[in-house]
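In: structure of the sequence below:
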Amino acid sequence: MDNNPLRTLLLVLGASTLLAAAPPFDWQVVVNNGDLVPGDPAARVFNSFNQPSLNMNQLVVFRGRSKGGKGTGEPAHGVFTRDMAQGTPLVTIFDRATRVPNPNNLDSRFVEPPSIPRIDMRAATVASRGIHQPTWQYQLPDGTDTRVGTTGIYTNPFGPLIAGASNLGNAPDFGYLGVPGNPGLKFDMFPGAPAVTNGATLVFKGNYSVPDPDNPGATLGKTGVYFRNLKDAALPLADGSVLEPAGGTRTVVPIADTDTYIPGTCTKFGSTAPPSAAGFWAVFAGFDNEDNPTKGGIYLAPLVWAKPPLFPLVKIGGQVPGEARGTGFNRLGEGVSFDGRFVAFWGAWGTETRALTLQCPTDGNKDLLAYCQATYPDGFATTVPVHQGIFVHDILTGATKVVAKTPTQFDDFVFWNFSGLVPGTGESDETGEPARWRSASFVAVSGLVDGCLLDRNFHAAFKARKGTVVDGAYVNPVDGLYLRKGPATDQAIATLVETGMDGSLIDPAAVDPTVFTPLPVSAMGLERDGFRGKGLAITVSMATEAAGWAGVYLTLVPDTL
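Out: The predicted structure follows:
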């Protein structure tokens, strides 16, 4: 039964007959602002959504929230799934009422999922970070009580939600959750979004701190990418009791960290990025210097043993396809998409830049907004490369193909947001790292639109901008999500959705309820795991000054495109 009252009203009134002709893509509504948040005692509807992920069977996972305040209390906030192949209702993976899985002897509940959830490409296993009040209380050697465990990665490979990783590695009984090779050392946080593969293998980034040998009393930040194979087994405690359901006691396994040498160099990684994974392989970006890389690139690693060999796919300084010989990449994006054969990424080259002045956002976490305004009252001055592009690398043939470039086809693939940990407020959003301006590019690849990963055919979806910069700001830019088939470089680029487009082509309920006129598209989002098989899932917002609407939407991409 449809629990979306506005959508039902539009169908009853026949409003769909007022809308534009059928779009080139047939969009299905996964969830929108008319849907009730499952289990919310205040019976509120969703207000906002983050970019979704999905698996090959069209099981979509997303983070969503309702409005809060004005007597309704804190917003409902959680991770939800919907099986679009079966057309079943929304299912809650966890929300603010959910008890944090063991280890938890304090009956703590989740505060929020601070990052985009992801899902196994070929299974129904979901992985998401979660933050919460401390979950474990124990006595220190001096007899005093302490409470630990405020963040972790939570997943459901065996049915119930369990803790796959946690910052409990310094507590008795839970050393297997600690930083490998460092007994008694816990992870501080797990930045970005964790990946999951093979049904029960988590692949993630972890940050930790060690004493600074050159500065007594200070600590040195470290980071790396890791995996952990979960097992459907209880957690034994020293007193003979067990905790269940749980994921067993297999230890965290390192892939690469800031003590690992960049392949082919005598330089260690200075940074690593949250990985992607498919089958028994992980792909991640790592550099000597995150802000100004001179070494590093995108690497493929087998998920078999600690510190496995790293296979370079695309390197800083590597030849840019389609450019003059000797033109090398000097920037590579961190958010790589991987389907088991194809790796999609953003890259830039050359020295020419475009100056921008970024203004603080006006919507979102109030602490983050206030911190941005206080830190950058006149805006944040930065630059973006004039020459940049979206590319797909084939790990079987070793070929890298162009999907789209600036300035001939688009003007920008880089999008900015102010995010991170606000001093003194606790973890509040996706990164788990200090609040600052960050840039990102958005691309997702699927080599299985035609059902076969053995051929060279792929489809890549990406976000791009067209517009002119005046005095550091884009004037009336057009943002959009676009799609291109490869490997042939003469394939046309198809428009999925653009700002200004008739929003009712995506969602028939995207209509101003007072005058029944379609709302124009105002924003859109794409996640690197948002394109699996034929299924492509995105977020779209539609708005005018008088009304607004948003949702998560799914289309099946035809191989003929």
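
In: CA only for contacts and neighbour counts going forward, please
Out: Fine.

In: my read: residue 125 touches residue 157, true?
Out: Yes: using Cα atoms under 8 Å, residue 125 is in contact with residue 157, at 5.0 Å.

In: so for the two, which residues contact both of them?
Out: Contact criterion Cα atoms under 8 Å, 6 or more residues apart in numbering; residues shared by residue 125 and residue 157: 199, 200.

In: please, where are all the strands along the stretch 401-550 of the chain?
Out: Ranges of strands within the stretch 401-550 of the chain are 415-419, 436-440, 443-446, 458-470, 473-486, 494-498, 521-525, 531-532, 535-543, 548-556, based on DSSP state E, counting those that start in this stretch.

In: the last one to strand 535-543, inter-axis angle?
Out: By that I understand strand 548-556. 160 degrees (axes from the mean of the first three to the mean of the last three Cα atoms, to 10 degrees).

In: how about the helices in this structure?
Out: 5-13, 366-375 (DSSP state H).

In: in the last one, which residues are buried?
Out: With burial defined by 16 or more other Cα atoms under 10 Å, the residues of helix 366-375 counted as buried are 368, 369, 370, 371, 372.

In: show me what it is packed up against.
Out: strand 415-419 (3 or more Cα pairs under 8 Å, 6 or more residues apart in numbering; DSSP states H and E).

In: what about residue 391, distance to residue 313?
Out: 12 Å (Cα to Cα, to the nearest Å).

In: meant to ask about residue 446
Out: 18 Å.

In: nearest spatial neighbour of residue 222, skipping sequence neighbours?
Out: Nearest residue to residue 222, sequence neighbours excluded (Cα to Cα, 6 or more residues apart in numbering): residue 208, at 5.3 Å.

In: before we move on, the earlier item: more neighbours, residue 446 and residue 313?
Out: For residue 446 versus residue 313, neighbours defined as other Cα atoms under 10 Å are more numerous around residue 446 (30 against 20).

In: just the terminal-to-terminal distance for stretch 509-521.
Out: Stretch 509-521 has an end-to-end distance of 13 Å (Cα to Cα).

In: repeat that for stretch 424-443.
Out: OK, stretch 424-443 end separation, Cα to Cα: 34 Å.

In: so how far is it off the chain centroid?
Out: Here stretch 424-443 is found 11 Å from its chain centre; the criterion is Cα atoms, centre = their mean, to the nearest Å.

In: what sits up against it?
Out: The contact list for stretch 424-443 (Cα under 8 Å, 6+ apart) reads 114-116, 131, 189-193, 333-337, 344-346, 365, 367-368, 372, 390, 413-423, 460-463, 526-528.

In: again, only using 6 Å
Out: With contacts defined as Cα atoms under 6 Å, 6 or more residues apart in numbering, stretch 424-443 is touched by 114-115, 191-192, 413-422, 461-463, 528.

In: can you select the buried ones from these in PyMOL?
Out: Buried residues within the contacts of stretch 424-443, by 16+ other Cα under 10 Å, are selected in PyMOL with:
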select buried, resi 114+115+191+192+413+414+418+419+420+421+422+461+462+463+528
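
In: to compare with the earlier structure, here is another sequence to fold:
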Amino acid sequence: MHTLVLPILILIASEASPLHRSPRQQRHIRGGLPYQTKARGQNINTPKRHRELGWLSDLLNKLSKSGKTTTTTTTTAPTTPTTTTTPRPWLTVVNNNNIIPDTDEFGERTFGSYNAPSVNSLGLVVFRARSIGGGHEEEGGGDTGLDRRYLAQAGNGPSTGVFVRDMSEEGIAANSNIIRQAGRRTMVPQPNNLDTLFIEFPSFPRISKEKSYIATRGNHGPVWEYVLVQSRVRHLEEGDSSTTRVGNTGIYVNLNPLVADSNGDATTVFTASSKLGSVGFDSTFNVNFSEMYQVPGLTNSDGTELNGVVFDVFPGSPSTDDYGNVATKGNYQKGNVSQTGVFYRNVTQVQGSSIADLSVGLGTFHVIANSETRIPPPLSAKYTKSCERYTFGSTAPPSVADGNMVFLGLDNEEDPQCGGIYLANMKGMNYPTLTPLVDLETKVPGQNDALFTTLGEVLSFDGNAVSFWGSWNNDVKEVRLCCPTSGNKDLQDYCSHLGDYDPNTGTQEGDPNTITNQIIDECPPLDDGYSRYQVKTVPVHQGFFVHDGNSIKIIHTIVADAHNDLIYWNYSGKPPAMGPQEKRGKAFRHLDENEDSEASEPPRWRSSAFTALSSKDDIMFKQTEGGLTGIWHWDGKRITQIVVDGDPCSDLDNSPDAVSLIIDSISIERDSYRSSQLVIAAACSAVVTSEEEESDWGGIYLKTF
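Out: Now for the predicted structure:
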């Protein structure tokens, strides 16, 4: 099963790692998919430079035909060609001229790297971004004069965080400010009795459809120190007052993101989820943390309730709806067995509660489905597989809207036989009825009797309709994916086999799937003269579809080849022994036995396809067509090209810095298109003829259609 994610040029830390190659080089691949790495959140970094001009004449020919149309078919009406329309001008949400809000000690750094943004119907844009530059002292960051404990937590690294800007007509008229919701070196909300600071935000933030509720994931050091209880820790002797520290990642929410202090920082961010499920009752706040934060719905072998199980990690991006439901994928350990599931918690009760100062909300977590949930029978009455005995061995981060959740659940992620996309109501109960929308026994529209063989995890959902990617038949093509040579140093080294990574034996040499003893043109050699890459397969027959609440319709289908594809890749995960406070820029350090480590998913190449839904017949998607990558629009009948790499950067940005540049990379996510408002992240670069010339630009841009 391909877990879908996309390409970019440089990565924001944690879950990304792009290649240090010219963007144009990256698009000319021998025998397959564009191989540039893309982060799960599609981080857009302003690119390096174009060093090759052989492609220029082809590019100009393509640009001269920018009005060309793409045909598609639907179940309701035939597709007709259309030309590119002239929509309203793009508006700049943020670009490389804007100064990032940060503490005074870190100066006036400007934005330089962006994730795919999210937008709601009101035009509020939320995005993750960082500066270019900065680093630890050993990386040339220098001494800021700050307390060393402060630097030990968050480092003297790039300014990074989650931000919002009001792009409504009123916000634009008022020249609205960029408001930081949380950032490196800002305090983690309560519960936090250690004055812990945020370090990184490893996935893109999301926003509810109508209301301005935002949710993001944050990484940091442990937030809570407490005395161990003898009844829960067997080896403790009576009277032992040993303490432990827990809670190095969480989900954070703001229901009023435009409320800010005089420094431009949001004041109402609170904790929706934290790794405090084992803490139990805390007398300081008169709150039982286990009841709020433990994994719900678990039982012992005798059927009794199992309490105190802690979430290990919340992979992907949390989703939130207008009712204040915050949904997430969660991984955890039951006994010694790793399990997964999709969960939600309502956080609106925090307003006016008796523990408002704690700002953690009162709602408990509920489980929709987990590794012990049996997969529902296939939709087709003539299904060929018997799935009754299978449970969900794999779940993907869910999407929520209007009190409903959709998610992808499979028996096995790598080679799925059973599972599909399911709908469930969030009404305050565990294990609600799952309604299959599409599964691996569903016929693909317009493809005779072919069945879906792969389904993508990126689901864009408005409470009724959901758009998704799928493939059929067994034809595949091979692609070579180069190990990243920029971005997170630990991920680079793990993929490329630089250093030892096993914290116990020191013998593991890195990712076992990496080929380290060959030279290929696509991937630059390292100091030893050899390339580092992995070989993956991609379905040839693939497309985007929408379930409109009643039936499945085709948005766009392709036959993938070297220059046409819907899938993008990124190398992400947590290498062995990589702790939440690791120092970047060095090989892995071995964790001290007392340090709190995050049981995250191991590094691997993850694939993704990207679609964003405004309504059932108003959908954007990303594709590579004829070697050019960009965004296309489907209106229920026709497909229209909106923006592609190679277009003038000045089409997006009216800054003088954008003149004479061309768009180099573009990204969207599942919440990037709401009420016919599209918001994208884009990077621009110059076509240069010498090593001395270089020009970078980028930003986030919004247009109403």
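
In: hang on, the earlier thing: map the residue nearest to residue 222 of the first structure across to the second structure for me.
Out: With the correspondence set by TM-score structural alignment, residue 208 of the first structure lines up against residue 332 in the second structure.

In: okay but its match is in contact with residue 314, surely?
Out: No: Residue 332 of the second structure is beyond contact range of residue 314, at 9.2 Å (criterion: Cα atoms under 6 Å).

In: next, count neighbours for the match of residue 208 of the first structure.
Out: Using other Cα under 10 Å, residue 332 of the second structure is surrounded by 21 other residues.

In: cool, and residue 201 of the second structure?
Out: Using other Cα under 10 Å, residue 201 of the second structure is surrounded by 28 other residues.

In: gap between it and residue 183 of the second structure?
Out: Distance from residue 201 of the second structure to residue 183 of the second structure, by Cα to Cα: 8 Å.

In: report the central residue of the first structure.
Out: The residue lying closest to the centre of the first structure (Cα atoms, centre = their mean) is residue 116, at 4.4 Å.

In: got the contact list for residue 132 of the first structure?
Out: Contacts for residue 132 of the first structure (Cα under 6 Å, 6+ apart) come out as 110, 111, 150.

In: now swap in residue 207 of the second structure and tell me
Out: Per Cα under 6 Å, 6+ apart, neighbours of residue 207 of the second structure: 213, 214.

In: same thing with the one 4 residues further on?
Out: Contacts for residue 211 of the second structure were tallied using Cα under 6 Å, 6+ apart; they are residue 322.

In: now do the same for it: its match in the first structure.
Out: Checking with TM-score structural alignment, residue 211 of the second structure has residue 123 as its match.

In: residues near residue 404 of the first structure, how many?
Out: 23.

In: surely it touches residue 390?
Out: Yes: applying Cα under 6 Å as the test, residue 404 of the first structure and residue 390 come out as touching, 5.3 Å apart.

In: what about residue 208 of the first structure, distance to residue 191 of the first structure?
Out: Distance, residue 208 of the first structure to residue 191 of the first structure, using Cα to Cα: 11 Å.

In: same question, residue 524 of the first structure
Out: 23 Å.

In: ok, now residue 398 of the first structure?
Out: Distance from residue 398 of the first structure to residue 191 of the first structure, by Cα to Cα: 30 Å.

In: cool, residue 272 of the first structure as well?
Out: 10 Å.

In: ditto for residue 363 of the first structure
Out: Counting by Cα to Cα, the gap from residue 363 of the first structure to residue 191 of the first structure is 22 Å.

In: same check on residue 466 of the first structure?
Out: Look at residue 466 of the first structure and residue 191 of the first structure: by Cα to Cα, they are 31 Å apart.

In: if we can go back for a sec, dump the contacts of residue 132 of the first structure to TSV, plus neighbour count.
Out: Shown next, in TSV, are the contacts of residue 132 of the first structure (neighbours: other Cα atoms under 10 Å):
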residue	neighbour count
110	22
111	20
150	22
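
In: in strands, which of these fall?
Out: Of the contacts of residue 132 of the first structure, the ones assigned to strands by DSSP state E are 110, 111.

In: tell me the one among the contacts of residue 132 of the first structure nearest to residue 292 of the first structure.
Out: residue 150 (32.6 Å; Cα to Cα).

In: if I line the two up, what does the closest one land on in the second structure?
Out: Checking TM-score structural alignment: residue 150 of the first structure goes with residue 248.

In: right, and that match touches residue 225 too?
Out: No: in this structure residue 248 of the second structure lies outside contact range of residue 225 using Cα under 6 Å: 11.6 Å.

In: which one in the first structure is aligned with residue 360 of the second structure?
Out: In the first structure, residue 360 of the second structure lands on residue 247 (TM-score structural alignment).

In: counterpart of residue 27 of the first structure in the second structure?
Out: Matched to the second structure by TM-score structural alignment, residue 27 of the first structure sits across from residue 90.

In: find the nearest non-adjacent residue to its match, please.
Out: Nearest non-adjacent residue to residue 90 of the second structure (Cα to Cα, 6+ apart): residue 703, at 4.8 Å.

In: OK, contacts around the aligned residue in the first structure for that neighbour?
Out: Under the alignment defined by TM-score structural alignment, residue 703 of the second structure is paired with residue 555 of the first structure. Going by Cα under 6 Å, 6+ apart, residue 555 of the first structure touches 26, 27, 535, 536.

In: ok, back up a step: wait, which of the strands of the stretch 401-550 of the first structure is closest to residue 198 of the first structure?
Out: Comparing those by Cα to Cα, strand 531-532 comes nearest, at 15.2 Å.

In: in the second structure, what range does the closest one match?
Out: Mapped onto the second structure using TM-score structural alignment, strand 531-532 of the first structure covers residues 673-674.

In: now the matching stretch on the first structure. Mean distance?
Out: Its aligned residues in the first structure lie a mean 0.7 Å from stretch 673-674 of the second structure after superposition (mean Cα distance after the TM-score superposition for the first structure).

In: got the contact list for that stretch?
Out: For stretch 673-674 of the second structure, contacts defined as Cα under 6 Å, 6+ apart pick out 120, 121, 612, 613, 614.

In: got it, and stretch 96-115 of the first structure?
Out: In contact with stretch 96-115 of the first structure (Cα under 6 Å, 6+ apart) are residues 129, 130, 131, 132, 135, 136, 162, 163, 193, 429, 430.

In: buried subset of these as a PyMOL selection?
Out: Buried residues within these, by 16+ other Cα under 10 Å, are selected in PyMOL with:
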select buried, resi 129+130+131+132+135+136+162+163+193+429+430
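
In: and the contacts of stretch 96-115 of the first structure as a markdown table, adding distance to residue 50 of the first structure?
Out: Below are the contacts of stretch 96-115 of the first structure laid out as a markdown table (distance: Cα to Cα, whole Å):
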| residue | distance to residue 50 of the first structure |
| --- | --- |
| 129 | 14 |
| 130 | 15 |
| 131 | 17 |
| 132 | 20 |
| 135 | 27 |
| 136 | 30 |
| 162 | 23 |
| 163 | 22 |
| 193 | 12 |
| 429 | 12 |
| 430 | 11 |
